[in-house]
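Chemist: predicted model follows, preceded by the sequence.
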Amino acid sequence: MVLATALSMALSSAVTPAADGIEWQQRRASMSVAGDGFVLHAPGGDRHIPAQPLATHTGSPLFDGLFAMALDDLHKDSVAAIRDDAFDHGQSMPCACFETGEKWHYVWTRDLSYAIDLGLWRINPVRAKASLLFKLSDVREPTAPPGLYPMQDTGSGGSWPISTDRVVWFLGARHLLDDPAFADTVYRALTDTLAQDQHYVFDASMGLYRGETSFLDWREQSYPGWTANDVRFIAQSYALSTNVLHYEALQLAVQMAERRHDPKAADYRIRAGALKAAINTRFWRGDRGLYMSYIGSDGMPIEAYDLLGISLAITSGVADADRARQALANYPAYPAGSPVIWPERADQPIYHNRAIWPFVSAYALRAARVVNDPDRIAHELRSLLRGAALSGSNMENFELLSQRVHVEDGKLSGPVVNSPRQLWSVGGYLDMVIEGVFGLSADGRITPKLPASLLPMLFGDRERISVQLRDQRITLQRPASVNGNLLVASDVEHHGNETVVTLKAIHVDTTPLRLDAPLFAPATPAAPQATRTGSSWKISFSGYGQLYVDGKVIGAIDGQRLVPASTAQQCFSVTRRAGELESLPSPVTCVGPMQRLAGAWPRTWTAPASGRFKATLVYANDHGPINTGITAAVKNLVIACKGAPVQTRPMVMPHSVGMQPSTHVTFDASAGAPCAFSISQGFNMSFLRHFAHYTGGQGGIEGPLNEARMGDLLIAPLTRTAP
């Protein structure tokens, strides 16, 4: 009932902001000029906004005041010390940094890096560099190879390599390379990080990097609910956003290596090109015209999409022009804004689920500029402006249909957590103004792409509007006539530090916003049952859906279906089907031959046939809870088969609830060949010097910890030829 009412209200109240105020679902905000500053009159009360050194001068007091409010929020986020309960026992740590928000007084890698990429690098480059350097660390573990790495923040199953989006650090750092010393530090960290990720998280057979979706790190919100207590699926899956971030890192490596005449440039270029091709091969879902948010370890397509991943694919150039247009057009929108994930989860509270996140909306606006979509540009711009105005700050997130900072909906109420002056929301708002309206891109080009529908609000009766930045002023001149839907540059003049752009109207073909998408996915089913029936497996589950075997769709299943048995291991998963949507996948049920190796290391085994095999280690890792920490156990399984080169495969043992299987590895063996399996030390986040300050769990102040209790080694054939 709550959702039905909210959706009805949202559909009936999509309005364009007026010059001095906005009304939305019986709420109103307005802006008045007070001396050199402003006063925002919002539903939660008045906010006095002081004059700022940077400013916009438009026909809208609301627009000008909200730009000043974002800068005031940024000033409040600029601190001399930071703190977090999980570090130094909550004591302050000196750092001339950006803190994350009013409720978050620390610096996290992804929040900071996205915020800097969204423009904070140009507002305060000194503080941006100091903040980035705070998130960089060398190695304190003497037995580990030295290196310099961005930190993967505490997270799922004990952090990296379950979550692997720490490379987002380079997205922010790439804008600050005019400082030679900082650039040298960036290049060292870049080469070290790419080499480490190549070993531990790159899967050559898929051409992709493993790991969790970037920023969407509350597992039950966007992954199947059964990952709440078992994150192996996440550790072995592949995420669109995280792979695009690795592509961006490789592209940066090409540029920096070439400047240094480093021969590694050629290798980086080859790897970047191959990764781009793999992303387009693996994540593109032609029947939906969308890039999937993540896929399974076996390449299983997942009915899950996220706006950040799609936007990054577009802005990075991973998506070609046709796919970029399709993906943005086919991703749903609602009157209040664009959801960060789709479809939503009916059983989860509001946070990433059923939510708008302003920083993601800012990336979607960037993507809309790439494809010249005035409707989407205007949609994201209005959403960013409306959210800031009605809440009186740049909030972390909003409920999807009402754009409120909190909605009561029983156990599904939310957003569960929210914070004013959230740093990446501040960055997103500033980027909406500086690039989204005035067209200033990161490379210094000024290419406005302004929807004609926003002309009355932004210009009013003015001939010109402008933005004053630290060292330049950009002025937009109203077009002589408006016979189109997109305003672009007609003439550009430079007068000292002022650039005057005369606009002209052009017409571009657009696809209407997708406002009719179904909201919720079907519920995720339980694992199917497999019963041997002669030469087949009878697969049973309750309901109608799709049956997958080893990640490949077999077809529809209505209660049960027979599948021919193989001499190799087979893994079955099901999804529910309702209308056009599939659910998230069930847990897998694996059947077929398997051998257990127990005892001390090294353990020996003789290959029964030639082919490819899968190895999994039963283990327990109780060094932290499932949702946080830095002590995922990361080891190398070393496989030495007679007559063949030694094969070394990284194996991850995340924080667990009791004994469970590790991530699996694959290896090749020939019939009759004796093989010895041994374990060598790997690497985890506790090895970094920075985490000597970590007091929120094990592996921190007491010293590095990269261990798990190991049980049987399980070996199963994946292919088989004659012995």
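Modeler: Nice, I can see it. These numbers come from a predicted model, not from an experiment.

Chemist: when you work out contacts or count neighbours from here on, use the C-alpha atoms and nothing else.
Modeler: Fine.

Chemist: am I right that residue 623 is in contact with residue 704?
Modeler: No - between residue 623 and residue 704 there is no contact under Cα atoms under 8 Å: 11.5 Å.

Chemist: count the neighbours of residue 343 for me.
Modeler: 26 (other Cα atoms under 10 Å).

Chemist: dump the residue contacts of it.
Modeler: Residue 343 sits next to 303-305, 518-521 when contact means Cα atoms under 8 Å, 6 or more residues apart in numbering.

Chemist: if you set the cut-off to 6 Å instead, what comes out?
Modeler: 519-521 (Cα atoms under 6 Å, 6 or more residues apart in numbering).

Chemist: buried among these? Make that a ChimeraX selection.
Modeler: Selection of buried members from the contacts of residue 343 for ChimeraX, criterion 16 or more other Cα atoms under 10 Å:
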select :520,521
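
Chemist: export the contacts of residue 343 to a markdown table and tack on distance to residue 408 and secondary structure?
Modeler: A markdown table is the format used below for the contacts of residue 343 (distance: Cα to Cα, whole Å; DSSP: H, G, I helix; E, B strand; the rest coil):
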| residue | distance to residue 408 | secondary structure |
| --- | --- | --- |
| 519 | 18 | coil |
| 520 | 19 | strand |
| 521 | 21 | coil |
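
Chemist: and the contacts of residue 343, which is closest to residue 385?
Modeler: Among the contacts of residue 343, residue 519 lies closest to residue 385 (Cα to Cα), at 24.1 Å.

Chemist: and that closest one, how far is that from residue 379?
Modeler: From residue 519 across to residue 379, the span is 19 Å (Cα to Cα, to the nearest Å).

Chemist: kindly report the same for residue 318.
Modeler: In terms of Cα to Cα, residue 318 sits 24 Å off from residue 379.

Chemist: also residue 166?
Modeler: Residue 166 sits 30 Å away from residue 379, going by Cα to Cα.

Chemist: run a quick neighbour tally on residue 196.
Modeler: Neighbour count for residue 196, taken as other Cα under 10 Å: 15.

Chemist: which SSE is it in?
Modeler: Element membership of residue 196 [criterion: DSSP states H and E] is helix 180-200.

Chemist: ok, structure two:
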Amino acid sequence: MLKMICLAVALGTTAGPAAAAADLEFDGRHARAEATGKGGFVLHAADGEVRIAAQPMHSETGSVLFDALFALAQQEMDANRVDAIRDPAFDEGRPVPCPCFQTGARWPYVWTRDMSFAADLALARMDPQRTRQSLRFKLSPARDGRTPGLFVAQDTGSGGSWPISTDRVVWFLAARDLLDDPSFAEDTWQALQGTLAQDRQYAFDASVGLYRGETSFLDWREQTYPGWTAQDVRFIGESYALSTNVLHYQALRLAERLARERADSRAKQYAQWADALRTRIDQRFWREDAGQYMSYLGPAGARTADGAATTLLPVAKYDLLGLSLGVLAEVFPAERARRALQGYPATAAGSPVVWPQEADQPIYHNRAIWPFVSAYALRAARQLDDAPRIALEIESILRGAALAGSNMENYEMLSQAVHVDDGKLSGPVVNSQRQLWSVAGYLAMVREGVFGVMPDGRVAPKLPASLVPALFGARERITLDEGKHRYVLVRPARIEGELLVAGQVETQGEQTVVQLVARHDTASAPPQPAERFAPATPAAPVVAAAGKAWRVTVGADEVLWRDGIAQPAGTTQFALAPGMATCLRLTRRKGALESLPSPETCVGAEAQLQGAGHWQWTPPRAGVWRARLRYENLHGPINTGVTAAVKQLRVQCDGQPDQRLAVTMPHSVGPQDSTQVEFRAGPGACRITLEEGFNMSALAHFAHYTGGQGGRDGVVNDARVLGLTLVPLPVVEAAR
């Protein structure tokens, strides 16, 4: 059982401003900080001593530990400033000149996702020049000789990267605060045009109104997706992630803004796309029975009877980053946003990045706290005036750095330890000191979370009253000195309320003084459920013919999903209209928790066309059809690379306009099916051909990739196509 001393005591309610030490205890581990004079500190962390030099910025609070850890974050930020970067998968691991930020002690490279979130949290404001240089490293033209424009690179990833992973648009979240440089602003505008057009063509599903692709940052497949995706990432490529769609929304809003500034006629189109996407995010991801926005939605592939909507499979997995990004982007209605954030589960150590946990997976994203995500949750809680969540995230970010002696990549969610022995489930499996986005999250926690210094220059503190004893001690005021400006928070004489906000604000020269006033907050403390693990994922449904019907085996604790629609309890048999098809999955429920979905079992009519790229076919009836390629892509392993094969399926049917549909064939373990596409056909003949597409190996950036195919050896966008499967799209009575 966790042993914790309340942070208000553990940080040291010091006897006065001259106090020189403070203690923290949690789960049987201790941390202590001492001021050494001239702005320096010694941190006695759980596993050793860390000496911290005086830094350009400093805080003066009632907690020496708080002040020491703010200096530590700056020291670690400086340690991540490098003149060259390297990674074993690029240029054979040789140094690449780049006056950039590296990702962390174990990750001496620049990665799109890490750098972008770190920039958005703090680095864009603390070191704009180096941040711009780091971000520019991830921009690239194409090298295929036929694709003009500038693009953001999606790093190596699941199934051969983009468009299985599509969160490269996070780059634009970082760029927003760096556009005062005209040259960088122009690069951003060019990259927006190219990247958004490409994602619209290859990742956007018009029938659903959402972008496909993996959850942002949660990119270790079986940690958060069903375990069976470890060997087949098609489900991930066909799914729709909350976090990634919110990032697309933010990119579209930035494109709208820059287009308007340039009097570009596309501003209206970007605005329309953004408005529609915001509506779809709220409609599709909200799960009323859980009071949460789902982390991702699975493919289902049926149409409502009126043809107005495509069904999707709701998945009982929730993630803190997607939720926080949605709150901050204001894509959720206020009441739902507040309900979801207040209801997101926590532990005494903080907020885990996903919920519920998977009992058969080791600690990494599963069963873990990530400080940079906690920093986004802190931002979201401030936006919603949620005092208990604000306090929880501030405490968690500070405690983790204090006990570890560094701003680590992640922590186990109960003990907040950097490693927990649990047999084959031990972890976090991978961890790193001075992880860049964790460092940035800490800096954001101090500047925004405590002192209320906002990216736009406003000073808007929202400090939980519960933290006043720890942060003020016997002091009347606490100070953040950033060199060019000094921010002072003055506590009220009496505290009658849960949240301290700005009352009178007075700026004179290089100093802003904020008189805090208390107000009441009705938010409740985050829930700490006793049951943390989802039920085990069932095997695929077993279906057998039963006369003119079909019989399916469903366990007493299982739920049958037919084409994305939960069937009534006890359903074990169903009829199927002649010439139609249907797909089934199972989940398992235990109390309020539900498992991830099983693999699907499909039955009914289908057409199998042999061949590698040209097919002739006459549909038996007019309607909407689903198509998947049978293929094999052995150009890289299932977990990394840049050679997911991306093509366009051109469908020419009598009486119908030409249809071009993006299809992805990710790295495979033997033959498997591609991502699905939908097209309208009939009643005449159809000619179906496979045409060239685009993948990440076509970017000049990856000419330096030496960790697999599609790098120095040139563009590789190919798979061995074995045939084409065509299935009539099922029709259902209602969609979720």
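Modeler: Structure received. All values reported here derive from a predicted model rather than from experimental measurement.

Chemist: check contacts around the residue mapped onto residue 155 of structure 1 from structure 2.
Modeler: The alignment partner of residue 155 of structure 1 in structure 2, by TM-score structural alignment, is residue 157. With contact taken as Cα under 6 Å, 6+ apart, residue 157 of structure 2 is in contact with 639-641.

Chemist: could I get those residues as JSON lines with secondary structure?
Modeler: Below are the contacts of residue 157 of structure 2 laid out as JSON lines (DSSP: H, G, I helix; E, B strand; the rest coil):
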{"residue": "639", "secondary structure": "coil"}
{"residue": "640", "secondary structure": "coil"}
{"residue": "641", "secondary structure": "coil"}
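
Chemist: and which of these is nearest to residue 453 of structure 2?
Modeler: Once Cα to Cα is applied, the member of those that ends up nearest residue 453 of structure 2 is residue 640, at 39.1 Å.

Chemist: run a quick neighbour tally on the residue mapped onto that closest one from structure 1.
Modeler: Superposed on structure 1 with TM-score structural alignment, residue 640 of structure 2 falls opposite residue 628. By the criterion of other Cα under 10 Å, residue 628 of structure 1 has 18 neighbours.

Chemist: and the residue nearest to residue 628 of structure 1 when sequence neighbours are not counted, helix, strand or coil?
Modeler: Spatial nearest neighbour of residue 628 of structure 1, excluding adjacent residues (Cα to Cα, 6 or more residues apart in numbering): residue 155 at 4.0 Å. Assigned by three-state DSSP, the conformation of residue 155 of structure 1 is coil.

Chemist: state the distance from residue 155 of structure 1 to residue 632 of structure 1.
Modeler: Plainly put, residue 155 of structure 1 is 10 Å away from residue 632 of structure 1 if you go by Cα to Cα.

Chemist: so where does the alignment partner in structure 2 of residue 365 of structure 1 fall, helix or strand?
Modeler: The alignment partner of residue 365 of structure 1 in structure 2, by TM-score structural alignment, is residue 378. According to DSSP H and E, residue 378 of structure 2 maps onto helix 371-383.

Chemist: next helix or strand past that helix?
Modeler: Scanning forward in sequence from helix 371-383 of structure 2 by DSSP H and E, the next helix or strand is helix 387-404.

Chemist: ok, and what's touching that following helix?
Modeler: Contacts of helix 387-404 of structure 2 (Cα under 6 Å, 6+ apart): 31, 45-46, 349-350, 371, 374, 378, 381, 407, 464, 499, 525.

Chemist: which residues in structure 1 does that helix align to?
Modeler: With TM-score structural alignment as the criterion, helix 387-404 of structure 2 aligns to 374-391.

Chemist: that stretch: average distance to aligned residues in structure 2?
Modeler: On superposition with structure 2, the mean distance recorded for stretch 374-391 of structure 1 (mean Cα distance after the TM-score superposition for structure 1) is 0.5 Å.

Chemist: residue 592 of structure 2 -> structure 1?
Modeler: Matched to structure 1 by TM-score structural alignment, residue 592 of structure 2 sits across from residue 580.

Chemist: how far away is its match from residue 343 of structure 1?
Modeler: Counting by Cα to Cα - residue 580 of structure 1 and residue 343 of structure 1 are separated by 11 Å.

Chemist: if we can go back for a sec, lining up the contacts of residue 343 of structure 1 with structure 2, which overlap?
Modeler: With the contact criterion set to both residues aligned by TM-score structural alignment, their matches' Cα atoms under 6 Å, those that also touch in structure 2 are 519-521.

Chemist: can you redo the contacts of residue 343 of structure 1 as CSV with distance to residue 442 of structure 1?
Modeler: Formatted as CSV, those follow (distance: Cα to Cα, whole Å):
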residue, distance to residue 442 of structure 1
519, 35
520, 37
521, 38
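
Chemist: could you single out the nearest of the contacts of residue 343 of structure 1 to residue 508 of structure 1?
Modeler: Among the contacts of residue 343 of structure 1, residue 519 lies closest to residue 508 of structure 1 (Cα to Cα), at 29.3 Å.

Chemist: would you check how far apart the residue mapped onto that closest one from structure 2 and residue 289 of structure 2 are?
Modeler: Under the alignment (TM-score structural alignment), residue 519 of structure 1 pairs with residue 532 of structure 2. Per Cα to Cα, residue 532 of structure 2 is found 18 Å from residue 289 of structure 2.

Chemist: cool, residue 51 of structure 2 as well?
Modeler: For residue 51 of structure 2, the distance to residue 289 of structure 2 equals 50 Å [Cα to Cα].

Chemist: ok, those two, which is more surrounded?
Modeler: Between residue 51 of structure 2 and residue 289, residue 51 has the larger neighbour count (other Cα under 10 Å), namely 15 against 7.

Chemist: quick one: what's aligned to that one in structure 1?
Modeler: Using TM-score structural alignment, residue 51 of structure 2 pairs with residue 48 in structure 1.

Chemist: which SS state does the closest residue in space to that match that isn't next to it in sequence fall under?
Modeler: Computed as Cα to Cα, 6+ apart, the closest residue to residue 48 of structure 1 that is not its neighbour in sequence is residue 39, at 4.5 Å. Counting by three-state DSSP, the backbone at residue 39 of structure 1 sits in strand.

Chemist: what is the burial count for residue 39 of structure 1?
Modeler: By other Cα under 10 Å, 21 other residues sit near residue 39 of structure 1.

Chemist: now for the residue of structure 2 sitting at the aligned position of it: which residues touch it?
Modeler: Counting by TM-score structural alignment, residue 39 of structure 1 corresponds to residue 42 in structure 2. Contact partners of residue 42 of structure 2, counting by Cα under 6 Å, 6+ apart, are 33-34, 50-52.

Chemist: buried among these? Need that as a selection in ChimeraX.
Modeler: Buried subset of the contacts of residue 42 of structure 2, written as a ChimeraX selection, criterion 16+ other Cα under 10 Å:
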select :33,34,50,52
